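In: The following block contains a protein sequence and its predicted model.
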Amino acid sequence: MAAVTSPESSPQPRVYFQTPPGGEESEVPVRKQGRVTVKYDRKELRKRLNLEEWIIERLTELYDCEEEAIPELEIDVDELLDMPSDGDRATRVKDLLVDCYKPTDDFVAELLDKIRGMQKLSTPQKK
C-alpha cells in the first residue's frame, strides 16, 4: 500500500492509503466489527462465554453424560441476575436441576459466586 500525504488540506500532514497498482481490493477480506461487540464490552462477553462453558462442563459431570445428552434445561444468567437475592437464585437453579441424582449444592454455590458482579446483558435492539 502506498502512502500519500496531503499538507494543503490541513496544517498537519495526513496519510491516505491506496491500493497498490495491479492489486484488487477484493483480495484482502475486510473484517467488520460484529454488532454484539459494539454494544457490549468484550471483557464482559468473554466472562459470559467462560461461564457458559463452565456450566456445560459441570452439568456433564453432574448428569454423568456427554454434552448432547444433558437434559433440556436453560440456566438463564440474566434471569438470575434480575433476582433480588442469592437465596432466590439458588432456589431457581435447584428447581432446574430437580432431576439430577447427584448433589447440586456445590454447583449452585460456585455458580452464584461466579455470577456475582457480572453485568446483565440485554438483547441488542435491531435497527
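Out: That came through fine. Numbers count the residues shown, from 1 in each chain.
In: For the rest of this, base every contact and every neighbour count on C-alpha atoms.
Out: OK.
In: List the buried residues in the strand or helix carrying V93.
Out: Taking DSSP states H and E as the criterion, the element that holds V93 is helix 86-96. Within helix 86-96, the residues scored as buried using 16 or more other C-alpha atoms under 10 Å are 86, 89-90, 92-94.
In: got another, please set it beside the one above:
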Amino acid sequence: MAAERVGRKGHSPREPGAALQRRQARVTARYDRGELQRRLDVERWMEDRVRELYGEQADKMPEEVSIDDLLELQSDEERGNKLQIMFTSCGQNTDEFIRELVRKLQGLHKVQVQRGGLEEAKQH
C-alpha cells in the first residue's frame, strides 16, 4: 500500500523541460491563431522566395530578415528601402519580391517576448 502512495504505476518521473513545453503551448493558445498562422505563412513564403532568388549563391543570402524589425519601421516605403539594401547582393531583380513582401506585412503586428510569455504589440 505504501508503495502505491509513493509513486504512481505507469508514470515516469517528470523531465525538467516537460512542464516548460506544456506552459509554452498554453501561452500561444491565448493569442489569435489566425494572426499567428498568417505570420507563419509570411515567414515560410519569404524563406522560399529568398532561396529561389539566391539559388546556389546561398553564401550571399542575408543572415536573417526579421519581420519584427520591418514592422518597427513607420512606412511601407521605409520597409522597401531597408529590403532593397538587404538584398543588394542578390544579383537578380528583387523589386517584385520586395513589393509582395511589403504587401504581405500589412496588417501584421509585432510580437514582443516578455517575461510572462509572448505579447502582441498592436500598432495603430
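Out: Received, thanks. On a predicted model such as this, the values are computed, not experimentally measured, just so you know.
In: follow-up on the earlier one: which other residues reach the helix or strand following the helix holding V93 of the first structure?
Out: Scanning the chain past helix 86-96 of the first structure towards its C-terminal end, the next helix or strand to appear is helix 105-115 (assignment: DSSP H and E). Helix 105-115 of the first structure is contacted by residues 51, 55, 58, 77, 81, 86, 89-90, 93-94 when judged by C-alpha atoms under 8 Å, 6 or more residues apart in numbering.
In: again, but for stretch 86-101 of the first structure
Out: Contact partners of stretch 86-101 of the first structure, identified using C-alpha under 8 Å, 6+ apart, comprise 62-63, 73-75, 80-81, 83, 104, 108-109, 112.
In: How about stretch 23-37 of the second structure?
Out: The contact list for stretch 23-37 of the second structure, computed with C-alpha under 8 Å, 6+ apart, reads 108, 117-118, 120.
In: Which two among the residues you listed are spaced furthest apart?
Out: Distance extremes for the contacts of stretch 23-37 of the second structure: the farthest pair is L108 and G117 at 18.9 Å, using C-alpha to C-alpha.
In: With that, I have no additional questions.
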